[in-house]
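Novice: Quick one, fold the following:
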Amino acid sequence: MPETVAADLSRVTESLQMLAPRWNVWVLMTLAEQPLRYSDIKTRLPWLVDGQLHPKLRKLIDAGMVERAALDRRNVLYGLSARGKAVLPVLPELAHWARTHLEKHTVLDAVTGQRVPKAVPQAQDIEDTLTLLAPRHATAILWTLQARGASSAKAIAASVMPDSSLSVIYQPLKRLAEDGLITRDRYRDGHVELTAAGRNLAPVYRALSAWAAGRPLAEAGDHPVWGPAPAPSPVTTAGPGVWLTTQPRHPAPAPRPTQTVWKPGDLFSHTPPARPITPAPAGGRTR
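Specialist: Down below sits the predicted model:
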């Protein structure tokens, strides 16, 4: 892997580790519109007790994503730093991939009598995508397969973990297969390749690469591994929704829909997609 690509991969992996911890995205989205007092954040995220919320804010401050401003003894505000604000345009790509490729439980529609995907907040969609990409070696394996095409476990291990035993590569490969991101190459025994869902991570990784390097999203166009960005098209704006906990998901490839303009506040709500989502193959990972 060229040094510039390896450096890019390292930055993206580090960025995923910053974003992926449980509830980090929810906190960032809560602060997206304006700085808030601690009590206001607690009101908006009532399930996070002091023992969870305070350490979460402290770690986000240490990561340079959130700033704490003490206006006076009783007036302390928490708000996004410049780096925290810069990640906001990246988050819709993560949410979009989850909506397109991860199945939801279905519920009975009271009006039509048909089963429809259960609504999931966009913050949850983002977190679900991060959960798949953040595990150790996951992103490095995906980048290697995107760059090399179908490869053997030995070749992947030599690229991703050259100083480790070959046996170490099998667990992350198994996890990625269960998540529906890689599959066996039907033509080459012992080789694996990206699935459609894995290949469609291109916009996600292009956006993360730009943010990790401190570049605006507008410069996320051409990537040495994940290729050029397609011509701009309008982003889907999520309609009113409800706060929900994690929903069981199965990777399920689907076409990328037309998109419309996104607003920060929209990330907390999501209406079920109008299109049906293709059922995932048996054995897909459930969340």
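Novice: For the rest of this, base every contact and every neighbour count on C-alpha atoms.
Specialist: Will do.
Novice: quick one: what helix or strand has the closest residue in space to L31 that isn't next to it in sequence in it?
Specialist: Leaving out its chain neighbours, the residue that sits closest to L31 by C-alpha to C-alpha, 6 or more residues apart in numbering is G79, at 5.7 Å. Using DSSP states H and E, G79 sits within strand 75-80.
Novice: by contact count, what packs against that strand?
Specialist: strand 36-37, helix 38-44, strand 66-72 (3 or more C-alpha pairs under 8 Å, 6 or more residues apart in numbering; DSSP states H and E).
Novice: so which of those comes closest to A20?
Specialist: Minimum separation from A20 across these (C-alpha to C-alpha) falls at strand 66-72, 15.2 Å.
Novice: Now do the helices in the stretch 51-200 of the chain.
Specialist: For the stretch 51-200 of the chain, the helices defined by DSSP state H, counting those that start in this stretch cover 82-86, 91-101, 122-133, 138-148, 153-160, 170-178, 196-199.
Novice: For these, give me CSV that also has mean neighbour count.
Specialist: Listed next are the helices of the stretch 51-200 of the chain as CSV, based on neighbours: other C-alpha atoms under 10 Å:
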stretch, mean neighbour count
helix 82-86, 17
helix 91-101, 24
helix 122-133, 23
helix 138-148, 20
helix 153-160, 18
helix 170-178, 17
helix 196-199, 20
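Novice: R22: which of those is closest?
Specialist: helix 122-133 (7.5 Å).
Novice: Could you also give me the structure for this second sequence? I'd like to compare it with the first:
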Amino acid sequence: MITPRWNMRVLLALSGPPARYTETARKVAWLSNSKVHLVLRNLCDAGLVQRTEHDARHVTYAHTDRATTLLPVLPVIATWAEQYLEPKQPLPAIDQIEDSLTLLTRRHAAPILWTLKIRGETSGRALARTVMPDRNWTNIYPPLRQLVADGLVDTDGTGHPYRLSVSGEGLGRVFGALSAWSAGQPLTQAARHPVWGRQTTAQGSRAWVSHQNRTPAPAARAAVAVGPPTDRTAWNSTDLFSHAVPARPIAALPTGGIRR
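Specialist: Next up, the predicted model:
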């Protein structure tokens, strides 16, 4: 929907009021007319652009509500690219967005990244069982090697498990934002993503009480003063078990064991 090349550039060219084809094509002058027509048709089919025919010679293109809610996601992608990608020279935000989407939309890239996020360090064979269960498990290695080359996955070498790199872990905000947008939820829900969202500490459950206890709480016992021992062998009814009970001597068992 948003990943074919030039889609995002044409979508951004339509920012603002509805525009005619010539006005849109002028903003992406490096594209041929046939390419602009193709991209506009794809964006209309994806539900991101609305084509309105006012009459036979007056046609305008404009963002749909779906496209409008996508625009706040783009700075999230650009921010991740600025932090983790290492271009040889500074790039415009649109180039960073396109480069990031290219990395994330390679075949099998997203399923591998999600599986590593859920499982942590995982072997190639275990990844293959999840990502491509109907294919030979060795087919997992070409996309894995590409993700390692892209800097999104780390490994200590042949035979060692794979894990997300720092850049891969940083994709949490990107995947969270894209998932919230695709589900039609506000961007504020990105941090609550079950896989890529922030982890929250679960609070312990408390017993449910239907009413307050009307029985007064027992008075706190006074602190025991430290002093010389007193001889209090008699039981005092006003001070329950306040005295020390003398230990009784244990009678010795008769020789030969317990009588039956």
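Novice: so what number do they get for TM-score?
Specialist: The TM-score (TM-score structural alignment, normalised by the length of structure 2) is 0.74; 200 aligned residues with a C-alpha RMSD of 1.7 Å.
Novice: Which positions in structure 2 sit opposite the strand holding G79 of structure 1 in the alignment?
Specialist: The aligned range for strand 75-80 of structure 1 in structure 2 is 58-63, by TM-score structural alignment.
Novice: Tell me who's in contact with the equivalent of Y162 of structure 2 over in structure 1.
Specialist: Under the alignment (TM-score structural alignment), Y162 of structure 2 maps onto V192 of structure 1. Residues in contact with V192 of structure 1 (C-alpha atoms under 8 Å, 6 or more residues apart in numbering) are 150-153, 182-185.
Novice: Any chance of those residues in CSV with distance to A7 of structure 1 as columns?
Specialist: Listed next are the contacts of V192 of structure 1 as CSV, based on distance: C-alpha to C-alpha, whole Å:
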residue, distance to A7 of structure 1
A150, 23
S151, 22
S152, 24
A153, 23
I182, 24
T183, 27
R184, 29
D185, 29
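Novice: Of the residues you listed, grab the buried ones for PyMOL.
Specialist: Restricted to buried positions by 16 or more other C-alpha atoms under 10 Å, the PyMOL selection for the contacts of V192 of structure 1 reads:
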select buried, resi 150+151+152+153+182+183+184+185
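Novice: Give me the mean distance between the match of strand 75-80 of structure 1 and structure 1.
Specialist: On superposition with structure 1, the mean distance recorded for stretch 58-63 of structure 2 (mean C-alpha distance after the TM-score superposition for structure 1) is 0.9 Å.
Novice: Could I get the buried residue list for that stretch?
Specialist: 60-63.
Novice: quick one: which of those residues is nearest P72 of structure 2?
Specialist: H63 (13.6 Å).
Novice: Need the counterpart of A149 of structure 2 in structure 1.
Specialist: Match for A149 of structure 2 (TM-score structural alignment): E178.
Novice: before we move on, the earlier item: any idea which of the helices and strands packed on strand 75-80 of structure 1 gets closest to L108 of structure 1?
Specialist: helix 38-44 (28.6 Å).
Novice: what span of structure 2 lines up against that closest one?
Specialist: So helix 38-44 of structure 1 sits over residues 21-27 in structure 2, by TM-score structural alignment.
Novice: can the helices and strands packed on strand 75-80 of structure 1 go into a markdown table with extra columns for distance to R99 of structure 1 and mean neighbour count?
Specialist: Putting these into a markdown table (distance: least, C-alpha to C-alpha, whole Å; neighbours: other C-alpha atoms under 10 Å) gives the following:
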| stretch | distance to R99 of structure 1 | mean neighbour count |
| --- | --- | --- |
| strand 36-37 | 29 | 18 |
| helix 38-44 | 24 | 14 |
| strand 66-72 | 27 | 15 |
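Novice: Put together JSON lines for the ones you listed, with distance to A213 of structure 1 on each row.
Specialist: Compiled in JSON lines, these are given as follows (distance: least, C-alpha to C-alpha, whole Å):
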{"stretch": "strand 36-37", "distance to A213 of structure 1": "28"}
{"stretch": "helix 38-44", "distance to A213 of structure 1": "29"}
{"stretch": "strand 66-72", "distance to A213 of structure 1": "18"}
